[in-house]
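Asks: Return atomic coordinates for the entry below.
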Amino acid sequence: MFVKKSRGPRTAHMADGSILTLADLPEVGMRWVARRKAIVVAAVKYGLLSKDDVIKRYDLSEEEFDTWAHMIERHGRDALKITQLQKFKQP
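Replies: Predicted coordinates:
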């Protein structure tokens, strides 16, 4: 098996003891669901990728990524679900 060389770490140890790897990241161009958004935010939070790398890789705006991170921090992963958007929306 060929392992592609990359800058930076290949794994990150998360607070719950699980390990996040580059292979766990969603493919570029996939449909965004709450689980995939949470994985990308965790990758930045635990140092697997930088925020700039994620923004470039997934063609996100800085505001969009910051919103995801804020919603997870404040309300948890469920706040990223489209069906729950009105429940967690700021007045």
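Asks: Please count neighbours and contacts with C-alpha atoms only from this point.
Replies: Will do.
Asks: any idea how far the spatially most central residue of the chain lies from L60?
Replies: Centroid-nearest residue in the chain, with C-alpha atoms, centre = their mean: V40, separated by 1.5 Å. Here the criterion is C-alpha to C-alpha, to the nearest Å. By it, V40 lies 11 Å from L60.
Asks: Let's compare: structure for the following, please.
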Amino acid sequence: MQSDNQQKQNQVIGPLGRPLTLDDLPNTNTKRWVIRRKAEVVAAVQGGLLTLEDACKRYSLSVEEFLSWQQAINQNGLPGLRTTRIQKYRGQEVDNR
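Replies: Just a heads-up that it's a prediction; the model follows:
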């Protein structure tokens, strides 16, 4: 039986507010990165479920790509991960300076 402390280390709260474990993460061969999948990987890294290095290896991501997802979420929430919205949000950054 796992202690509460061990269980907490094996799951984090995902982007939809539900517990997220390694088994819940996207498949390692994922080719289509929808908002939810990107957000799940970011939540897993931020919550300590995966290291940044492990996530990049697991999903064949560059560190820059992962960090861009993380930054998009931090600046604009989940809608910031929409690839069709990148230019819109980047335009807002320029306007605010």
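Asks: related to what we said a few turns ago, dump the residue contacts of the residue lying closest to the residue nearest to the centre of structure 1 once chain neighbours are set aside.
Replies: When the adjacent residues along the chain are set aside, V40 of structure 1 lies closest to L25, with 6.6 Å between them (C-alpha to C-alpha, 6 or more residues apart in numbering). Shown in contact with L25 of structure 1 (C-alpha atoms under 8 Å, 6 or more residues apart in numbering): R36, I39, V40, A43.
Asks: about what we covered before: which neighbours do V40 and L60 of structure 1 have in common?
Replies: Here V40 of structure 1 and L60 share the contacting residues V54, scored by C-alpha under 8 Å, 6+ apart.
Asks: what's next to the top helix by length along structure 1, contact-wise?
Replies: When secondary structure is assigned using DSSP state H, the longest helix within structure 1 turns out to be helix 62-75. Contacts made with helix 62-75 of structure 1 from outside it, assessed by C-alpha under 8 Å, 6+ apart, are listed as K37, A38, V41, I55, R77, D78, A79, L80, F88.
Asks: Lovely, talk soon.
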